[in-house]
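Undergrad: Pasting the sequence and the predicted model now:
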Amino acid sequence: MILIVDGGSTKADWIALDKNKKEIFRTTTLGINPSVLSKNEMTDNILSSQELLNIKNDVLQIHFYGAGCGTPKAAKNLQEVLETTFNNSKVFISEDTLGAVYASSGKKPSIVCILGTGSNSCYYDGKNINTSAPSLGYSIMDEASGNYFGKILLRDFYYNKMPKKIASAFQDSFNLDTDLVKMNLYRKPNPNMYLASFAKFMFDYKDEKYIRKMIKKGFQNFFYYRILPFKKDSKTPIYFIGSVAYYFRDILEKVATKNNLTVTDVIQRPIDNLVEFHRNNSF
């Protein structure tokens, strides 16, 4: 049995294939990000799935593409968790950007971007992945991601910078007790997921001027820091992966046009494309 995994900070999508690469089942667990989770937390999230628990001795290969896998220490911690949990398996760990490349452009040169709980980008030349800058995560980078917009929403609410109508709806949607907010930000695990949870609010109010202006500015920052440094023209395909890009595609395309670039495609969940890529290529 083979497991293909798209591991984000909020959730991880798992698909099990048999030796003929036919799908056996699929499941979703809580996120598996080794940069923010301990080994025990990652193990607990994996074993929360009864489907994965049932087949843990039958898996021979795991291809894991995940957020937070870009540093040797984080990747090693995740590898040890997977090898211990699926003790008969050979484990291959790659950054989520490589998974995004496989799920979108395949092996063709392109710029591939992720806009989900976190954000990232790369230029794939057909063989190697190149980045414009290292990703330092949710606290100081991650432009235009869920946690990026979550920070802005929280800050604007507490500074009374939201339009009254939006602020009222925001207050009705979340428990905004200051002690609870600070506990989730500074005492509890996964503050990036907590911040990103507020960004879901934008989907219901995406036609409001305040929301659209915020998103447009966030996307422009992403282009400025994460796409324009590659110095590619409009002939280079640009793919986006993730729910933030998917639900605000119209704004994304306008920002791309403003920068003399074109969005080739937006993929909300890459797991199916990723599996198809594995079916058509040897590993």
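TA: That came through fine.

Undergrad: only C-alpha atoms for contact and neighbour calcs from this point on.
TA: OK.

Undergrad: any idea where the helices of the stretch 101-250 of the chain begin and end?
TA: For the stretch 101-250 of the chain, helices defined by DSSP state H, counting those that start in this stretch occupy the ranges 146-158, 164-173, 178-186, 191-204, 209-222, 243-247, 249-258.

Undergrad: Take this one as well and set it beside the first:
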Amino acid sequence: MYYPTIDLSSNYSRNFFNIVQVGAGGNGGYLVQRLSKLLYALSEKDKNLEFSYKIIDGDIVEPKNLQRQPFISQDLDQPKAKVLAERYSNAYQIPIFYKDEYINSPDNLHELFNIEYSFGSPIQILIGCVDNNASRQIMHKYFESSNTIIYLDSGIDSVDPEASKESGYSGQVVCGYRRSSKTILAPVGGVYENILTDKDSRLPMEACGQQVVNYPQRMQTNEMAALIMNGYLNTILADHEIVSHYTNFNARNNIVSPTYLTKDMVS
């Protein structure tokens, strides 16, 4: 069956991808594994491919992270972004940069994306791998202020100890796209509007001293979210296309349900 796609290649004169990933925990950590290998493979195949890959997260590795996130005991007490950037930069001999801080305004993202490039405009890709809507609201504002940008966001349900054993397996990945100051595909805040109206969510640095209810996430759900995100990135980086708007999934039942593009979206 034919589904329309968005062709990205006509908007850019050269293959330069400027990638900023916010969050290096559960799904973010597993995404670094996959995306770094994808970037290595694509750059080996296409010598004209250029990229900048930055990871930002202020979290440090704690003992509770060892069960469900891609860290080992030697990583304890180190910044997650630093551990992942150095590990996979060394493994694949590609440049991966990091900043061990949290974002607190769209200006932080502007600084991370700010690259002087002499061969035209790079393709900006913002990747959200966070567990709070306050950070998503910041990324939404940056998306809305950008001329042209791709914004991928993954969100997964937490395990509720008082609920059934089926909790914590669902999630979604949303691909927002903005071109020439016009939103072509709504970002996650446009698809799930409760994200933008959430007044209770706090940024990680604002939660200090407050009682935080911390429900764990399932490793399988984190890995499935990362796998689906990398699928979007594969078609974007390799084929210069966007093939679907968002994908809902359930890691317990292995169900994946994409919402494909319509002709109105690509016209």
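TA: That came in fine, so what should we check first? Predicted model, so just to flag it, every value in this text is computed and none were measured.

Undergrad: Please state their TM-score.
TA: After superposition, the two chains reach a TM-score (TM-score structural alignment, normalised by the length of the second structure) of 0.30; 130 aligned residues with a CA RMSD of 5.7 Å.

Undergrad: on that earlier part again, which one of the helices of the stretch 101-250 of the first structure lies closest to residue 43 of the first structure?
TA: Judged by CA to CA, the one of these that comes nearest to residue 43 of the first structure is helix 191-204, at 17.9 Å.

Undergrad: Show me what counts as buried in that closest one.
TA: Neighbour-count burial for helix 191-204 of the first structure, with 16 or more other CA atoms under 10 Å as criterion, is recorded at 191-199, 201-202.

Undergrad: list the helices and strands it packs on?
TA: Helices and strands touching helix 191-204 of the first structure, as assessed by 3 or more CA pairs under 8 Å, 6 or more residues apart in numbering; DSSP states H and E, comprise helix 146-158, helix 178-186.

Undergrad: any idea of the angle that helix forms with helix 146-158?
TA: In terms of direction (axes from the mean of the first three to the mean of the last three CA atoms, to 10 degrees), helix 191-204 of the first structure departs from helix 146-158 by 70 degrees.

Undergrad: surely residue 54 of the second structure meets residue 97?
TA: Yes: if you go by CA atoms under 8 Å, residue 54 of the second structure and residue 97 touch, sitting 4.6 Å apart.

Undergrad: Between those two, which is the more surrounded one?
TA: Neighbour count, other CA atoms under 10 Å: between residue 54 of the second structure and residue 97, residue 54 has more, with 20 against 17.

Undergrad: From residue 127 of the second structure, how far out is that one?
TA: Going from residue 54 of the second structure to residue 127 of the second structure by CA to CA, to the nearest Å gives 10 Å.

Undergrad: Residue 225 of the second structure too?
TA: 12 Å.

Undergrad: Have a look at these two and say which one is more surrounded.
TA: residue 225 (31 against 23).

Undergrad: That one: helix or strand, and which one exactly?
TA: helix 219-239 (DSSP states H and E).

Undergrad: Can you name every helix or strand that the helix or strand following that helix contacts?
TA: Downstream of helix 219-239 of the second structure, the next assigned helix or strand under DSSP H and E is strand 241-242. The contact analysis (3+ CA pairs under 8 Å, 6+ apart) places strand 241-242 of the second structure against strand 6-7, helix 219-239.

Undergrad: Would you mind identifying the next helix or strand past the shortest one?
TA: For strand 6-7 of the second structure, the succeeding helix or strand toward the C-terminus, using DSSP H and E, is strand 16-22.

Undergrad: by how many degrees do that next one and helix 219-239 diverge?
TA: Using the same axes, to 10 degrees, strand 16-22 of the second structure lies at 160 degrees relative to helix 219-239.

Undergrad: tell me the helices in the stretch 51-200 of the second structure, going along the chain?
TA: Going by DSSP H, counting those that start in this stretch, the stretch 51-200 of the second structure shows helices at 80-92, 106-113, 133-145, 188-191, 194-197.

Undergrad: Identify the residues contacting the fourth one?
TA: Counting contacts by CA atoms under 8 Å, 6 or more residues apart in numbering, the residues outside helix 188-191 of the second structure that touch it are 136-137, 140, 153, 174-176, 195-196.

Undergrad: buried set for that helix?
TA: The neighbour-count check on helix 188-191 of the second structure (16+ other CA under 10 Å) flags 188-189 as buried.

Undergrad: Could I get the contacting residues of residue 250 of the second structure?
TA: 169-171, 221, 256.

Undergrad: Kindly reformat the helices of the stretch 51-200 of the second structure as a markdown table containing distance to residue 244 of the second structure.
TA: Output for the helices of the stretch 51-200 of the second structure, formatted as a markdown table (distance: least, CA to CA, whole Å):
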| stretch | distance to residue 244 of the second structure |
| --- | --- |
| helix 80-92 | 28 |
| helix 106-113 | 25 |
| helix 133-145 | 18 |
| helix 188-191 | 13 |
| helix 194-197 | 21 |
